[in-house]
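1. coordinates only, sequence not included:
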């Protein structure tokens, strides 16, 4: 017996590389994902930038960190999701999740410890970033190229 029901059909959402955010030794690729619009609302983007400045550890390049990663800003249907990810120890991704009600973008709270990880759209960014890290850093025949990694972004409807 099928007890699974959906509140609405799963539609494509735009995923956009928004900017390269640089602060305190960090170089962070910023992605926007949006439900029912082309990109996240400006107030959510601003709240995510503020959050990034406190969520990424300091110093950027210590304890196996390289000072590079990405920030996902997902203006979702019922909630806003922001995830902070950074690379360390060659092949490890550190992932943290923050959520706020859709009507209060600045009320982002950390939910990492709850086990919430990513929705299917967030996972598209994570999969792309994983593949880019492998191609540009870990398996690059010319050696690790962090700049090439930072210059490669995801764009499209997924």
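-> Ah, there it is. In this text, all values refer to a predicted model and were calculated from it rather than measured experimentally.

2. hey, let's count contacts and neighbours off CA atoms from now on
-> Will do.

3. other SSEs contacting the helix or strand encompassing residue 126?
-> Secondary structure assignment for residue 126, by DSSP states H and E: helix 120-133. With contacts taken as 3 or more CA pairs under 8 Å, 6 or more residues apart in numbering; DSSP states H and E, helix 120-133 sits against strand 26-34, strand 65-75.

4. For the longest one, which helices and strands make contact with it?
-> I take that to be strand 65-75. By 3+ CA pairs under 8 Å, 6+ apart, strand 65-75 packs against strand 26-34, helix 42-55, strand 79-88, helix 120-133.

5. Comparison target, given below:
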């Protein structure tokens, strides 16, 4: 079990994954026990995004999502969230087995866990980008432009 303490963690936007008709912003969050030299490269992050998309389509999905790879003290986690309908967020959470050549995603044993405090803060930033760029955009701005504007907004800093 983690201790009841809080220490801010860095968050880095890495890139936007574009494949399978989806644009997915990719973020890295890491605890103090990792250095920037130990962070996974973009090809590894893309493999996690790609693996998480298997059998995950809904007719009301937008082609916009965000993913969080979190190198935490108690393991590595991968979260992906996809915008659905006007104001819904579909979400998946996995643990990452990075001890093998081919990284593997596993569903959490407790499927009711959705995110930790650092991930929730980043999700709130993404929520604000969605509201600002998509939901509060002037009516005459076409949906594709709204989504493009949303995808151009990324967070980097501490959580």
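-> That came through, no problem. These numbers come from a predicted model, not from an experiment.

6. and for the helix holding residue 126 of the first structure, what span of the second structure is it aligned with?
-> Using TM-score structural alignment, helix 120-133 of the first structure corresponds to residues 117-130 of the second structure.

7. average gap between that stretch and the first structure?
-> For stretch 117-130 of the second structure, the mean deviation from the first structure after alignment is 0.7 Å (mean CA distance after the TM-score superposition for the first structure).

8. If you count neighbours, what's buried in that stretch?
-> 118-119, 122-123, 126-127, 129-130 (16 or more other CA atoms under 10 Å).

9. Contact partners for the most centrally placed residue in the second structure?
-> By CA atoms, centre = their mean, the second structure has its centre lying nearest to residue 67, at 1.8 Å. By CA atoms under 8 Å, 6 or more residues apart in numbering, the residues touching residue 67 of the second structure are 24-27, 49, 78-81.

10. still on that earlier bit, between the helices and strands packed on strand 65-75 of the first structure, which one is closest to residue 95 of the first structure.
-> Closest to residue 95 of the first structure of those is strand 79-88 (CA to CA; 4.6 Å).

11. For the closest one, name the packing helices and strands.
-> Counting by 3+ CA pairs under 8 Å, 6+ apart, strand 79-88 of the first structure packs on helix 42-55, strand 65-75, strand 92-101.

12. Just give me the mean distance for that strand relative to the second structure.
-> Superposing on the second structure and averaging over aligned pairs (mean CA distance after the TM-score superposition for the first structure), strand 79-88 of the first structure comes out at 0.6 Å.
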